[in-house]
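Chemist: curious how this folds, go ahead:
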Amino acid sequence: MSKIIAVMANDVEDIEFTSPAKALTDAGNEVTLVGANANEKLVGKHGTEFTTEKGIDDINADDYDALLIPGGFSPDNLRADERFVELAKKFMLNDKAIFSICHGPQLLMQTGLVKGRTLTSYKTVQTDLYYAGGIVKDEPVVIDRHLITSRTPDDLDAFNKAIVNELQ
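Modeler: The predicted structure is shown next:
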């Protein structure tokens, strides 16, 4: 069993959290929803309500095997908080598993560590990734070592399969 941190703020693309989290837990993994604060109510773009289990200051990245970054407007909100940037940076520097979909790579760009990495994202973020030095592919799933990225909810089946396989 692997332990995964899912980082989220308001306006997440609901299914980009619920679908991967279900796939991961169905495969026997543990997903912990982390926000700015523990027991915080968050609302997705489509009205789904979520409650964070832990706050960013309550976790130690070393205790987790993977980082899940769902899309929507959540990653843009998260990258304004240096604590989430530092968490993503730690996962990238330690070459730990990162699962990022849609606008999720916005948080990764903020680390300054996407240069030379191969990844994808929602189409409007792809140009930003390119200018940040990333090697951008317009494919349903892109795997660069332990960094797995995807574009949209339409790619969730392939994304979920890839992230579950990564942890097996």
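Chemist: C-alpha from now on. contacts and neighbour counts both.
Modeler: Noted.
Chemist: list the residues that contact the residue nearest the centre of the chain.
Modeler: The centroid of the chain falls nearest to I69 when counting by Cα atoms, centre = their mean (1.4 Å). By Cα atoms under 8 Å, 6 or more residues apart in numbering, the contact list for I69 reads 6-8, 17, 75, 98-101, 104-105.
Chemist: skip the chain neighbours and tell me the closest residue to it.
Modeler: S100 (4.7 Å; Cα to Cα, 6 or more residues apart in numbering).
Chemist: identify the residues contacting that neighbour.
Modeler: Going by Cα under 8 Å, 6+ apart, S100 touches 68-71, 147-150.
Chemist: picking up where we left off before, so which of the contacts of I69 is the closest to V43?
Modeler: Of all these, V43 sits closest to M8, with 9.9 Å by Cα to Cα.
Chemist: how many residues are close by K22?
Modeler: K22 has 15 neighbours, counted by other Cα atoms under 10 Å.
Chemist: make sure it is indeed in a helix.
Modeler: Yes. Counting by DSSP: H, G, I helix; E, B strand; the rest coil, K22 is found in a helix.
Chemist: now show me the structure for the sequence below, then we'll compare the two:
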Amino acid sequence: MSRIAVLITDMFEDVEYTQPAEAFRKAGHELVHVGLSAGETVHGKKEQTPVAIDRSASDVSVDGFDALFIPGGYSPDKLRAHDAPVEFVRQFVKSGKPVLAICHAPQLLITAQVLEGRKITGWKSVAQDIKNAGAEYINREVVVDGNLVSSRKPDDIPAFIEASLEKLRETGGEKAKVAAAEQR
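Modeler: Next comes the predicted model:
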């Protein structure tokens, strides 16, 4: 199964984290919460869902993971103001490994400058930003373009989960298990 980095900080959209995270765990995937500071607890914007940060974005490498999951809400906007999460996202997209992005998550991809020529969806208010970054904005519940899986909003979560799990099945995950064991 895959080892998934969850890039998250305060004010994430609770259901855009909790529902996919539950589905990923149920399918046997391991989640590692990556944020600004290891050991801190961040909270969702509506339900105040607590999430403990396992690793700092400045202390992780793409090599240790099989996929990247970015929940929406205000979290992506807060994260893109910091170099380490932006660089982590840039390297992840370039690696070809799955990047699972919902709602406002494209804000991080825009700042990482990795959307040129790609197809993606996201929350309506970031559609123009996506286009300005050189990507084609597609207003659909889920868009898969190579290693990018994206959705627009909480209503799209079932389709997002289905497409994300399919992408994870396609790509496997044994490489990250070996890398993770070597890091421990």
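Chemist: TM value for the aligned chains?
Modeler: Remark: TM-score between the superposed chains equals 0.97 [TM-score structural alignment, normalised by the length of the first structure]; 168 aligned residues with a Cα RMSD of 0.8 Å.
Chemist: tell me how far the residue nearest to the centre of the first structure lies from F99 of the first structure.
Modeler: Distance, I69 of the first structure to F99 of the first structure, by Cα to Cα, to the nearest Å: 6 Å.
Chemist: returning to what we had before: what's the farthest-apart pair in the contacts of S100 of the first structure?
Modeler: G71 and L147 (15.3 Å).
Chemist: okay, these two: which has more neighbours?
Modeler: Shown here are G71 of the first structure and L147; by other Cα under 10 Å, G71 has more neighbours (31 against 22).
Chemist: counterpart of the more buried one in the second structure?
Modeler: Aligned by TM-score structural alignment, G71 of the first structure pairs with G72 of the second structure.
Chemist: dump the residue contacts of its match.
Modeler: Contacts of G72 of the second structure by Cα under 8 Å, 6+ apart are 12-13, 16-17, 101-105.
Chemist: so how far is R169 of the second structure from it?
Modeler: 23 Å.
Chemist: for A57 of the second structure, same thing?
Modeler: A57 of the second structure is 25 Å from R169 of the second structure, by Cα to Cα.
Chemist: same thing with P50 of the second structure?
Modeler: Per Cα to Cα, P50 of the second structure is found 28 Å from R169 of the second structure.
Chemist: what of A101 of the second structure?
Modeler: Counting by Cα to Cα - A101 of the second structure and R169 of the second structure are separated by 17 Å.
Chemist: R80 of the second structure too?
Modeler: 29 Å.
Chemist: higher neighbour count, those two?
Modeler: Of the pair R80 of the second structure and R169, R80 is the one with more neighbours under other Cα under 10 Å, namely 20 against 13.
Chemist: grab the nearest non-local neighbour of the equivalent of D144 of the first structure over in the second structure.
Modeler: Applying TM-score structural alignment, one finds that D144 of the first structure aligns to D145 in the second structure. Excluding the flanking residues, the one nearest D145 of the second structure by Cα to Cα, 6+ apart is K119, at 5.8 Å.
Chemist: so that neighbour sits against V143, correct?
Modeler: Yes. Between K119 of the second structure and V143 there is a contact at 7.2 Å, judged by Cα atoms under 8 Å.
Chemist: residues in contact with T171 of the second structure?
Modeler: Counted by Cα under 8 Å, 6+ apart, T171 of the second structure has contacts 97-98.
Chemist: what residues sit buried inside the strand or helix carrying E170 of the second structure?
Modeler: E170 of the second structure belongs to helix 157-171 when assigned by DSSP states H and E. Within helix 157-171 of the second structure, the residues scored as buried using 16 or more other Cα atoms under 10 Å are 157-158, 160-161, 163-165, 167-168, 171.
Chemist: let me see the ranges of the strands in the first structure.
Modeler: 3-7, 30-35, 41-43, 49-51, 54-55, 66-69, 97-101, 118-119, 135-136, 141-144, 147-150 (DSSP state E).
Chemist: so for D128 of the first structure, which of those strands sits nearest?
Modeler: Closest approach to D128 of the first structure among the strands of the first structure is made by strand 135-136 (9.7 Å; Cα to Cα).
Chemist: check which helices and strands that closest one sits against.
Modeler: If you count contacts as 3 or more Cα pairs under 8 Å, 6 or more residues apart in numbering; DSSP states H and E, strand 135-136 of the first structure packs onto strand 118-119, helix 123-131.
Chemist: hey, which of these is tucked in deepest?
Modeler: With neighbours defined as mean count of other Cα atoms under 10 Å, those peak in mean count at strand 118-119, which reaches a mean of 24.
Chemist: show residues contacting it.
Modeler: Contacts of strand 118-119 of the first structure (Cα under 8 Å, 6+ apart): 134-137, 142-144, 147-150.
Chemist: do that again at 10 Å, thanks
Modeler: 100-101, 105, 126, 129-130, 133-139, 141-145, 147-151 (Cα atoms under 10 Å, 6 or more residues apart in numbering).
Chemist: buried subset of the residues you listed, written for ChimeraX?
Modeler: Per 16+ other Cα under 10 Å, the buried members of the contacts of strand 118-119 of the first structure correspond to this ChimeraX selection:
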select :100,101,105,126,129,130,133,134,135,136,137,141,142,143,147,148,149,150,151
